[in-house]
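1. the following block contains a protein sequence and its predicted model.
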Amino acid sequence: MRILVIEDEVKIANALARALRGQGYAVDVEHDSDGGYAMASTEPYDIMIVDRLLPGEYADGVALLRKLREEDIDAPALILTALGSTEQKTEGLDAGADDYLTKPFSVDELLARVRALLRRPTIHQDTVLRAGKLSLNTTLHETSYDGELLDLTVKEQALLEYLMRSEGRPVSKEQIISHVWDFDADILPNTVEVYIKYLRGKIDNRFKVHYIKTVRGVGYKFEAH
């Protein structure tokens, strides 16, 4: 899953990025509303975390979010702010925010809210993804087959999660890169092939199943049957 953090306080932005990457998410960071708009309007994100007070053309996170919603960019958005009055929260939610977290906040609470947003119908799927005997717990970061824990790296699990969330739908290498790796990561399509090979070795080949299928001319498709 890929997350855009738009936060002008560099220390906070970096701390959020570290925490989110530690959970296996791909994270891009922008420090003003102009950069945030440029990224959100051109790149696919599963969640946006937006500070309320931002420098730039769109004045603040609410104005930025309102602009994005007008352009039918519907990725779930969590607003971060030190402005916590009822009126201010209402304004943010009316602008298109899906959640609102007041500073100071705990990283654990933010991560829980991110997981909650990912469970909503616009993204679909639950905290525990299942396909046949394969189970991926996105909260505990554990993957098992028929009850046996698998030794997956953080990036392998992130790739598997994206494939499972796209079950039955072919996805290209470019789509995988855009959702599993950061924007500035130097990733080539061959890198995707390498990680697909890792997953097949640890799951398909090991347990004699065929979950990860190659779709010629397109990319890959995850199917449990």
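-> Looks like it arrived, so ask away.
2. for the rest of this, base every contact and every neighbour count on C-alpha atoms.
-> OK.
3. so residue 176 sits in a strand?
-> No: counting by DSSP: H, G, I helix; E, B strand; the rest coil, residue 176 is not found in a strand; it is helix.
4. these two touch, right, it and residue 159?
-> Yes: Residue 176 is in contact with residue 159 according to Cα atoms under 8 Å; the separation is 7.5 Å.
5. between these two, which is the more surrounded one?
-> residue 159 (24 against 18; other Cα atoms under 10 Å).
6. distance of the more buried one from residue 50?
-> Going from residue 159 to residue 50 by Cα to Cα, to the nearest Å gives 25 Å.
7. what lies in contact with the helix or strand hosting residue 115?
-> Take DSSP states H and E as the rule and residue 115 turns out to sit in helix 107-118. Helix 107-118 is contacted by residues 16, 19-20, 46-47, 76, 98-99, 101, 123-127, 139 when judged by Cα atoms under 8 Å, 6 or more residues apart in numbering.
8. give the buried residues for the helix or strand following it.
-> Later in the chain than helix 107-118, the nearest helix or strand by DSSP H and E is strand 128-131. Using 16 or more other Cα atoms under 10 Å as the test for burial, strand 128-131 gives 128, 130.
9. now the helix or strand harbouring residue 87: buried residues?
-> If you go by DSSP H and E, residue 87 is part of helix 86-94. Of all the residues in helix 86-94, those buried under the rule 16+ other Cα under 10 Å are 89, 92-93.
10. hmm, who's touching the helix or strand following that helix?
-> Downstream of helix 86-94, the first helix or strand assigned by DSSP H and E is strand 99-102. Contacts with strand 99-102, where a contact means Cα under 8 Å, 6+ apart, come from 77-84, 89, 92-93, 110, 113.
11. also this one, for the comparison:
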Amino acid sequence: MAQIFLVEDEERVAALVKKALEESNHSVEIIPDGAEAIRKFALKPYDLAILDIMLPYVSGIEVCRHIRQKNKTIPVLMLTALDSVDDKVAGLNTGADDYLVKPFHLKELQARVDALLRRNAADAEPIITVGNITLNTSNNTVEREGKKITLTTKECALLELLMHNSDKILSRQTIAEKVWGISFDTGTNVVDVYVNYLRNKIDKGFAEKYIHTVVGKGYIFKTEV
């Protein structure tokens, strides 16, 4: 049973989400505003956070930023009535792993929650090694030449995809579908943003670079150029 942190000020939406997720055997705690969310998050551990963007007192974006300062790996799903590309990217850049635009189907919400939680499933193969990089998906960490690097859940998912497909070119569309579960929108640069996050964490400062851009095609994870 996952402990889910739901920050939503619309009582009807919160009640529906809570009911749907509890039917999937999760435990859901509802917090009605951003200020209370920041206070509550410090009191006990959670397995996943669901945040509305438009909240009283403190926005969901600020709550997400606070969560990421305290916990780099907890999956964060944003709920938003704002459907612009800039708003979606702002949420993802703050540290959210996924988003849903209101109104949404509860089955889709359940599927996205389950997909985020599966990252920490006990039966998942936790260790992947390519070249001198070792990825541990059980705690979202990378070790390279004795240096341990912590990733967010979405960064871990992206690196896992790239490493499982080493020496293969992956298009932005494929990455968006596999990592975010969404159709690729050419108006968003979220894939490029997260690839840059990864490069700064696992390639910067090392002589050998692993993540390469293939102009007009996408990205490839290679141990040799």
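-> Cool, the structure landed. Just so we're clear, the structure is a prediction, and the values are computed from it rather than from any experiment.
12. what's the TM-score for these two chains?
-> Laid over one another, the chains give 0.52 as their TM-score (TM-score structural alignment, normalised by the length of structure 1), with 124 aligned residues with a Cα RMSD of 1.7 Å.
13. residue nearest the centroid of structure 2?
-> Among the residues of structure 2, the one closest to the centroid is residue 97, at 2.0 Å (Cα atoms, centre = their mean).
14. with distance to residue 149 of structure 1 added, can I get the buried residues of helix 86-94 of structure 1 in a markdown table?
-> Formatted as a markdown table, the buried residues of helix 86-94 of structure 1 follow (distance: Cα to Cα, whole Å):
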| residue | distance to residue 149 of structure 1 |
| --- | --- |
| 89 | 42 |
| 92 | 42 |
| 93 | 40 |
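15. closest to residue 6 of structure 1 out of those residues?
-> Checking the buried residues of helix 86-94 of structure 1 against residue 6 of structure 1 with Cα to Cα, the nearest one is residue 92 at 15.0 Å.
16. wait, doesn't residue 104 of structure 1 sit right on residue 83?
-> No: counting by Cα under 8 Å, residue 104 of structure 1 stays clear of residue 83, with 10.6 Å between them.
17. list only buried entries from the contacts of strand 99-102 of structure 1.
-> 77-81, 89, 92-93, 110, 113.
18. distance of residue 112 of structure 1 from residue 119 of structure 1?
-> For residue 112 of structure 1, the distance to residue 119 of structure 1 - Cα to Cα - is 11 Å.
19. those two: which is more packed in?
-> Ranked by neighbour count (other Cα under 10 Å), residue 112 of structure 1 and residue 119 place residue 119 first, with 15 against 12.
20. next up, the contacts around the closest residue to residue 8 of structure 1 other than its chain neighbours.
-> Nearest non-adjacent residue to residue 8 of structure 1, counting by Cα to Cα, 6 or more residues apart in numbering: residue 31, 4.1 Å away. Contact analysis of residue 31 of structure 1 by Cα under 8 Å, 6+ apart lists 6-10, 13, 54.
21. helices of structure 2, start to end?
-> 11-23, 34-41, 60-70, 85-94, 106-117, 153-164, 172-175, 190-198 (DSSP state H).
22. next, format those helices as TSV and append distance to residue 136 of structure 2.
-> Shown next, in TSV, are these (distance: least, Cα to Cα, whole Å):
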stretch	distance to residue 136 of structure 2
helix 11-23	28
helix 34-41	25
helix 60-70	19
helix 85-94	22
helix 106-117	16
helix 153-164	9
helix 172-175	20
helix 190-198	15
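23. residue 135 of structure 2: which of the ones you listed is closest?
-> Nearest of those (Cα to Cα): helix 153-164, 7.5 Å.
24. the closest one versus helix 190-198: what angle between them?
-> Interaxial angle of helix 153-164 of structure 2 relative to helix 190-198 (axes from the mean of the first three to the mean of the last three Cα atoms, to 10 degrees): 90 degrees.
25. which helices and strands sit right next to helix 153-164 of structure 2?
-> strand 127-130, helix 190-198, strand 218-221 (3 or more Cα pairs under 8 Å, 6 or more residues apart in numbering; DSSP states H and E).
26. and stretch 5-14 of structure 1, which residues are buried?
-> 5-8, 13.
27. show me which of those residues is closest to residue 149 of structure 1.
-> residue 5 (31.9 Å).
28. ok so, going back, and the helices and strands packed on helix 153-164 of structure 2, which is most packed in?
-> strand 218-221 (a mean of 20; mean count of other Cα atoms under 10 Å).
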